[in-house]
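Asker: coordinates only, sequence not included:
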């Protein structure tokens, strides 16, 4: 595989983050270790996991092995993990974080996120404040959130006085969350897309397929490039070395204004929209 240099973004605390990450959801065990090493060979330096994924240990093992082999340095890596609902709250958050850190086997994580706001629990603000306290000791470089909508993000910022470095949300062709992105821009929050390929639905769109054919690129490359040109960080996941290389190919071309307008027009179109959980409703009163 040919490693590419990935462009980075300056976070609102001054640190740099590669704009293309490697998602690890549902990649576990030996497959996770292999995939991470192959991703490093392909040029990925930004790795995304979570306590929910049950692969922090394998991710950490693969990263440490790559560092020992001289394939990468710890300073080049940007490692993100997330706290699940059962770790929310001022009391439980420190234990949840340090459990993740032990599983990763790292001295610090580059970014720690609240995985879902869980508004029914009413703990996301105190959870974020607890994360900030740990950040002060150097075990966390940056703190952020995931799956926060405009209302919840505004409440977090106004209540805690702390602005997250990023908000990782569902974002893809047909669901670019423009109002949320505008709020992010106002506060200097990076928009990061999980499910940037929309679970495959946008890749079947005739207009997107036509753009891909004209550019002699794959549909996935066009979908990822579209988000990249909107200034969105993407964390596609795959366990295939060929797909890792293909996804990195999004850096090799540029969409023109007409291409971008066609793809932006998919927002709100039939068959498009949110495909996952509503942050206001998930996971409900049960919690976790």
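Answerer: Sure, I can see it. Since the model is a prediction, treat every value here as computed from it, not as a measurement.

Asker: C-alpha from now on. contacts and neighbour counts both.
Answerer: Will do.

Asker: now residue 142, nearest residue through space, not along the chain?
Answerer: residue 111 (4.6 Å; C-alpha to C-alpha, 6 or more residues apart in numbering).

Asker: Second structure follows, compare the two:
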């Protein structure tokens, strides 16, 4: 018999819709991001998220916490069997390990740390156009997919020119493009290109690391008051209504629960439009044309 906490987690998980991908798979629209959490600290964070009902965890080799993530999955039983099948697990390749053979070796290392037999999505972390190896890297990822060790292939931070180059070299569009996306940096050209080619958009820093909570001289707060929710929930709801996959990060159990609880209200058209109008010219993170996450 399920305990009350288990029932609550199951109910929370059930509220999160899946986003259909171009490869036939489906990803939970809300996941937990674990960037900038130390390896020793990430285990309880992931455990509390799984307990709250998260069934999508977004990790990366470059975060240097795959070991802690793996320990959390093992401790909760989400690394094998029936429980593993209920979880969408993403990790990403280090930029320094791009290339065919090096990507295959890197993936083996990630699986050992994660203590799983497969990942749901493996991603190229940055396009590094100044040292382009995404075509060869993609071929390695495709082999992992053919071997059943990866279900879905994705990229992060790819601009339209990078997506087109990858397609020219491999004949494939990725299933997902994970990009910096929030009310003050909406990347509408990237989003439009992705939609045109059937690529799902996933937003990291969906609240600009908290900066967008105060965007627009109180616009977000006013909408939050009208719906009796938090400003964070308003921004996440805006993403949900846009069909965007989101991976908000929180190390606090209650905030993790709030970030899942965005399906009990709907933004009015004028409210959604007011958030659309917050778009600005300045990103909060790094420029894909110059950055590498080694």
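Answerer: Received it, and whenever you're ready, just let me know what you need. Predicted model, so just to flag it, every value in this text is computed and none were measured.

Asker: TM-score of the superposed pair?
Answerer: Here the TM-score for the pair of chains, by TM-score structural alignment, normalised by the length of the first structure, is 0.93; 282 aligned residues with a C-alpha RMSD of 1.8 Å.

Asker: name the element residue 183 of the first structure belongs to?
Answerer: Per DSSP states H and E: residue 183 of the first structure is located in helix 178-187.

Asker: What range does that helix cover in the second structure?
Answerer: On the second structure, the counterpart of helix 178-187 of the first structure by TM-score structural alignment is residues 188-197.

Asker: contacting residues around the matching stretch?
Answerer: 159, 160, 173, 177, 200, 201 (C-alpha atoms under 8 Å, 6 or more residues apart in numbering).

Asker: please redo it, this time with the cut-off set to 7 Å
Answerer: 159, 160, 200, 201 (C-alpha atoms under 7 Å, 6 or more residues apart in numbering).

Asker: Equivalent analysis for stretch 91-108 of the second structure, please.
Answerer: Taking C-alpha under 7 Å, 6+ apart as the rule, stretch 91-108 of the second structure contacts 58-62, 121-126, 133, 136-137, 139-140, 292-294.

Asker: how far away is the most centrally placed residue in the second structure from residue 129 of the second structure?
Answerer: Centrality entry for the second structure: nearest residue to the mean C-alpha point is residue 247, 4.5 Å, by C-alpha atoms, centre = their mean. In this view, residue 247 of the second structure and residue 129 of the second structure are 25 Å apart by C-alpha to C-alpha, to the nearest Å.

Asker: For the counterpart of the residue nearest to residue 142 of the first structure in the second structure, give me its contacts.
Answerer: Using TM-score structural alignment, the equivalent of residue 111 of the first structure in the second structure is residue 121. If a contact means C-alpha under 7 Å, 6+ apart, then residue 121 of the second structure has 89, 90, 91, 150, 151, 152, 153, 154 as its contacts.

Asker: ok so, going back, so what corresponds to the residue nearest to the centre of the second structure in the first structure?
Answerer: Under TM-score structural alignment, residue 247 of the second structure pairs with residue 235 in the first structure.

Asker: excluding its backbone neighbours, what's nearest that match?
Answerer: That would be residue 21: by C-alpha to C-alpha, 6+ apart, it lies 4.3 Å from residue 235 of the first structure.

Asker: what residue of the second structure matches up with residue 273 of the first structure?
Answerer: Residue 273 of the first structure maps onto residue 282 in the second structure, by TM-score structural alignment.
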